[in-house]
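>>> okay, here's the prediction I keep looking at, along with the sequence it came from:
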Amino acid sequence: MNPMTENVRSEALFASDVQRSELPTPELIRAAVVAAVDRLGADGCAERMAQEFGEHPDCALGRMKWARHAVRLAFAG
């Protein structure tokens, strides 16, 4: 089994319902990533992210920056 890459994790967090305003813990972020991949698959997470960038590019960029940062912290070590 291949471990999820940082990109897949970031796309999964982006596609999840978790909001940065919730100040999610690393545990919540890890759970949200796994749940999103289980529900949508890696390709489905990427598709949802692409759709948001197409429909709301002004908001999507900030969300992806947050998702990448949050994933790095939650999966560090």
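Noted; the coordinates are in hand. This one's a predicted model, so the numbers in the text were calculated from it and none came from an experiment.
>>> can we go C-alpha only for contacts and neighbour counts from here?
OK.
>>> those strands in this structure, which residues are they?
Counting by DSSP state E, the chain yields no residue ranges for strands.
>>> go ahead and flag the most central residue of it.
Using C-alpha atoms, centre = their mean, the residue of the chain that lies closest to the mean C-alpha position is residue 13, 1.6 Å off.
>>> please compare the first structure with the one that follows:
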Amino acid sequence: MMTTAELAQVLFTTTLQPSDELSPFQIRQAVDERLYACGGTPSRCALYVAQEAGDHPETYVRRMRWALGAVADAYATATAA
């Protein structure tokens, strides 16, 4: 089982935007697809996060906060169902 932080890192690397109106299912699906693209290894996605943080430090914190909240909500919904 992945942690919320790991899930957020994977979501961070997707093309989804905080302004998109996304369902919990869409967020979980995007995380699954991106994780698959990263070879199923969260640490590979983390490399992309580090690169983005270096390239765009002005937006990193805001996007990561969004990703953390989005996966927390999306996976809480999945667990409750």
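Sure thing, it's come through. This structure is a prediction, so every number in the text was calculated from the model and none was measured.
>>> TM value for the aligned chains?
Here the TM-score of the superposed chains, computed with TM-score structural alignment, normalised by the length of the first structure as the reference length, equals 0.91; 75 aligned residues with a C-alpha RMSD of 0.9 Å.
>>> show me what residue 8 of the second structure lines up with in the first structure.
Aligning on TM-score structural alignment places residue 8 of the second structure opposite residue 10 in the first structure.
>>> contacting residues around that match?
Taking C-alpha atoms under 8 Å, 6 or more residues apart in numbering as the criterion, residue 10 of the first structure is in contact with 33, 64, 67, 68, 71.
>>> now for those residues: which two are most distant?
Across the contacts of residue 10 of the first structure, the two members that end up farthest from each other (C-alpha to C-alpha) are 33 and 64, 13.5 Å apart.
>>> name the nearest residue to the residue nearest to the centre of the first structure, ignoring sequence neighbours.
Spatial nearest neighbour of residue 13 of the first structure, excluding adjacent residues (C-alpha to C-alpha, 6 or more residues apart in numbering): residue 33 at 5.2 Å.
>>> show me what contacts the residue in the second structure that that neighbour lines up against?
By TM-score structural alignment, residue 33 of the first structure lines up with residue 31 in the second structure. Residues touching residue 31 of the second structure, when contacts are defined by C-alpha under 8 Å, 6+ apart, comprise 7, 10, 11, 14.
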